[in-house]
Structure formats: structure tokens, C-alpha cells
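[1] Pasting a predicted model and its sequence here:
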Amino acid sequence: MTARLPHTLRADALDNRERILDAARAVFAREGLDVPMREVARRAGVAPATLYRRFPTKEMLVTEAFAAQMYACRAVVDEGLADPDPWHGFCLVIEKMCELNARDGGFTAALTSRFPHAVDFEARREYALRSIAELARRAKEAGRLRPDFALDDVILVLMANSGIQASSPTGKITASRRFAALAIQAFHANPEASPLPPVARLTPPASVSSG
């Protein structure tokens, strides 16, 4: 029995870690990165001491929670850079990053927040932003991207995209694709009235009192 105990403890520790990360991803996606660590612990069903033992700082928790999304982001920008048509590559990045954001709402908050002590995360974040800037430069030189485009416009699109509310996860992704298409048309140096993706049923905003 004692020979099996360490293995049991390791399994419990792994289970706690995954529950914490799942809870963190969910709560950060819904409520942003300002949620207290104790609230993450409560959602995960673990004691605060357990959370702090695994993740002593919020930076460590956020960077670990969104590690997979940062790798996915790198894959997207690398695919865009590899496209021989810079405008097509730029459009691909906007489309896929918006969809990635629609699937993991907290990802944009992580991408747009600075974590100076999380070296690996910061390096991946800076690589993604530099790559998008390089792709935009190429698209401008090709005469396809409007000359007054700035990298902050991509952040603006992602922040707006993260505010989409729909009646279902599928509806949110559908709405995100349409929003990305609208953004891409706005970014084009010579906008064309090309067909948009399907309309999604969106959650109506809260009613505003007239009085």
C-alpha cells in the first residue's frame, strides 16, 4: 500500500493542476484577467494554498493557462508569413486569430497584456506581433493593405471580436468570421463589395432604461 501512495499523490496533484488551468481559462475568458486568484481556486474546487503552491503568481497561471493558444497563434502567423501572397497571408492571420479568440475569449487579454517576468511567454507574444507587423509591411508594399494601417488596428479588431455575444459557441464563431470579413474589407487599400460569411444569431444587449 505504501508503495502505491507516491503515485496516488502525483495523480492527485496532476488532477488539481488541470482543474486549476481549466478553471482559469474559463474564468479569464468570461471575466478578464483581473479575477482574483482566490476566485480561480474556488472555481477549480481547490484550496487557495493549493493554487499558490502550483502557481505562485498570476503571471505564471495566465502564461501556463494560455500556453497552447500562444503556440497556436505562432502557427497562424507562420502560416501567414509563408504565403507567397502577402495580402492573402494577412487575411488568413486576421481570420484565424479572430476564430482562435472566439474559441478562447481570454486569449486576447493574454496577448495584449505584458508579463515581463514570464520570459518564454513574452518572447512568443513579441514574435507574434513582430510577424504580423512584417506581414502588414509586405501587404502594404504590394499595394493591397491601406497605407495608414497600424499594428494597433489588429489589437483593436481582436478586442472588439472578444466582445461578441451569441446564443451558442457555434454562433459566436459564425459571428466572428463575419466580423473578420468586415474588418478585412476595411483594411483593404481598395475595398470591394465581396460577399460576407453568414449572419449569426447574436445575444441581444441588455435593455437600456429610457428614463
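    Structure received.
[2] Every contact and neighbour count from this point should use C-alpha atoms.
    Will do.
[3] Run a quick neighbour tally on the nearest residue to Glu192 once chain neighbours are set aside.
    In space, and not counting its chain neighbours, Glu192 is closest to Gln185: 6.9 Å by C-alpha to C-alpha, 6 or more residues apart in numbering. With neighbours defined by other C-alpha atoms under 10 Å, the count for Gln185 comes to 18.
[4] Pasting the second one now:
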Amino acid sequence: MADLLPQKLRADARDNRDRLLEAARELFSERGLEVPMREIARRAEVGPATLYRRFPTKQDLIDAAFTDELHQCATIVHDGCADPDPWRGLCAVVRGITELNAHNQGFVDAFVTSYPGAVDFTAHRAGMLHALADLCRRAREAGALRPDIVLDDLILVLMAGRGLASAPPEIRPAAARRLSALALEAFRAAPAPAELPPPARVALVVLAERG
């Protein structure tokens, strides 16, 4: 029993850290980097003392949240490329990156605007593009991806998905799923009618916009 207590404490600490980072990314995405630390702690459902114990300064939290965001992106691409079925891996990448961008792209944009030289994006992007190019090649060779689809088409879809960050938070998940499904049906070498996710009601959002 004595050994279980330290394990539980470590697990609780990891859970608190994950919740704080998730809350920070959500609030930074919604309202920018000026969100007060206490609001982040409240969203994560932890006390301010826990927040400051994990992240003594706001800059520490911002840096950790952005590093975690890049790690999530890299993990999605790595796991998709490691799938022995290249089409399944490509589908996982398109869905995963689109959902990630829809959820937190506002935070990424705010970070890059505030700290333009903080991260070597050239190296990060070059590694991702190289891996995705190889995944597309494998999917074409397997006969799953249309032969006229190139890496630029995949990047075009992922860039379009970034625009979902401007939609109201409550419709972003449905919009990301729908966009991914439509794109993948267009990419498929032998389209077979499949049931699409429920549509995202974005027309009503556009109608409600002013200006």
C-alpha cells in the first residue's frame, strides 16, 4: 500500500498538468494570451496554488502549452505515417490535424504573433512535410489514393481546416469531422458511397454574422 501512494500522487500531478495545459490552450485560443491565470485554473478545475506550483510564471505556462501543441501535431503525423495501412494512416492524419487546428489554431496564431522568433518552424514543417509526402506516395502505390493527388492537395485541405478556428466553439468539432470526411472522399482512388458525419450547421452562423 505504501508504494501505491507515490504512484497516485504522480498520476494526480500529471492529470493536473494535462488539465491546465488543455484549459490554457482553450482559453488562449478563445481570448488571446492575456487571459488571467486564475481563469485558467478555474477552467481546469484546480486551485491557483496548483497552477503556480506547476507553472510559476505565465510565460512558463504559455511556453509549455505551445510545446505541447507542437508535440500533439507531431504525434498525429508520426502515428499516421507509422500505420502499416497508408490509407488508414492518411485518414488519421487528415482527421487529427483538422480537429487539432479547429480546436486550438487561435492559440497558435496568437503565440506566433507575440513571439515570432520563438520556434524554428522551418525545421518543424520540413520534417512534417517530408513524412506526409512519403505517406501520400505509399497510399498512391497501394492504390488507395487517387494518382493525381499530390502533397500540395493535402496541405490545401489542412490549411482550409485552420479556418474552422473562427467558427463558434460549439460547432467546430462537427465542422472538422465533416470537412475531413468530404476531403477524404475526394482523395479516395475508388470512391465508394459512405455515410458522412452529420453536417455542421455553418450556414446559420454565416447568416448571423454582421459586416
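    Yep, that arrived. None of these values were measured; they are calculated from a predicted model.
[5] quick revisit: which helix or strand contains the residue nearest to Glu192 of structure 1?
    According to DSSP states H and E, Gln185 of structure 1 maps onto helix 169-187.
[6] Tell me which other helices or strands that helix touches.
    Judged by 3 or more C-alpha pairs under 8 Å, 6 or more residues apart in numbering; DSSP states H and E, the packing partners of helix 169-187 of structure 1 are helix 86-103, helix 151-161.
[7] how big is the offset of the first one relative to structure 2?
    Relative to structure 2, and after both are superposed, helix 86-103 of structure 1 has an average distance of 0.7 Å to its aligned residues, where the measure is mean C-alpha distance after the TM-score superposition for structure 1.
[8] Need the contact partners of the following helix or strand past that helix.
    Using DSSP H and E, the helix or strand that follows helix 86-103 of structure 1 in sequence is helix 106-111. Helix 106-111 of structure 1 is touched from outside by 25-26, 28-30, 32-33, 62-63, 66, 69, 100-101, 125, 158-159, 162, with contacts defined as C-alpha atoms under 8 Å, 6 or more residues apart in numbering.
[9] quick revisit: just say which of the helices and strands packed on helix 169-187 of structure 1 is most tucked in.
    Mean neighbours per residue, mean count of other C-alpha atoms under 10 Å, is largest over these for helix 86-103, with a mean of 22.
[10] What angle do helix 151-161 and that one make with each other?
    30 degrees (axes from the mean of the first three to the mean of the last three C-alpha atoms, to 10 degrees).
[11] what's the distance between helix 86-103 of structure 1 and the middle of its chain?
    Remark: helix 86-103 of structure 1 is offset 12 Å from the chain centroid, using C-alpha atoms, centre = their mean, to the nearest Å.
[12] which strands and helices sit next to that helix?
    Packed next to helix 86-103 of structure 1, using 3+ C-alpha pairs under 8 Å, 6+ apart, are helix 67-82, helix 106-111, helix 119-141, helix 151-161, helix 169-187.
[13] Give me the contact list for that helix.
    The contact list for helix 86-103 of structure 1, computed with C-alpha under 8 Å, 6+ apart, reads 69, 73, 76-77, 79-83, 107-108, 132, 135-136, 138-139, 142, 144-145, 154, 158, 161-162, 164, 169, 172-173, 176-177, 180-181, 184.
[14] which of the residues you listed are buried?
    Listed as buried from these are 69, 73, 76-77, 80-81, 107-108, 132, 135-136, 138-139, 144-145, 154, 158, 161-162, 164, 172-173, 176-177, 180-181, 184; burial here means 16 or more other C-alpha atoms under 10 Å.
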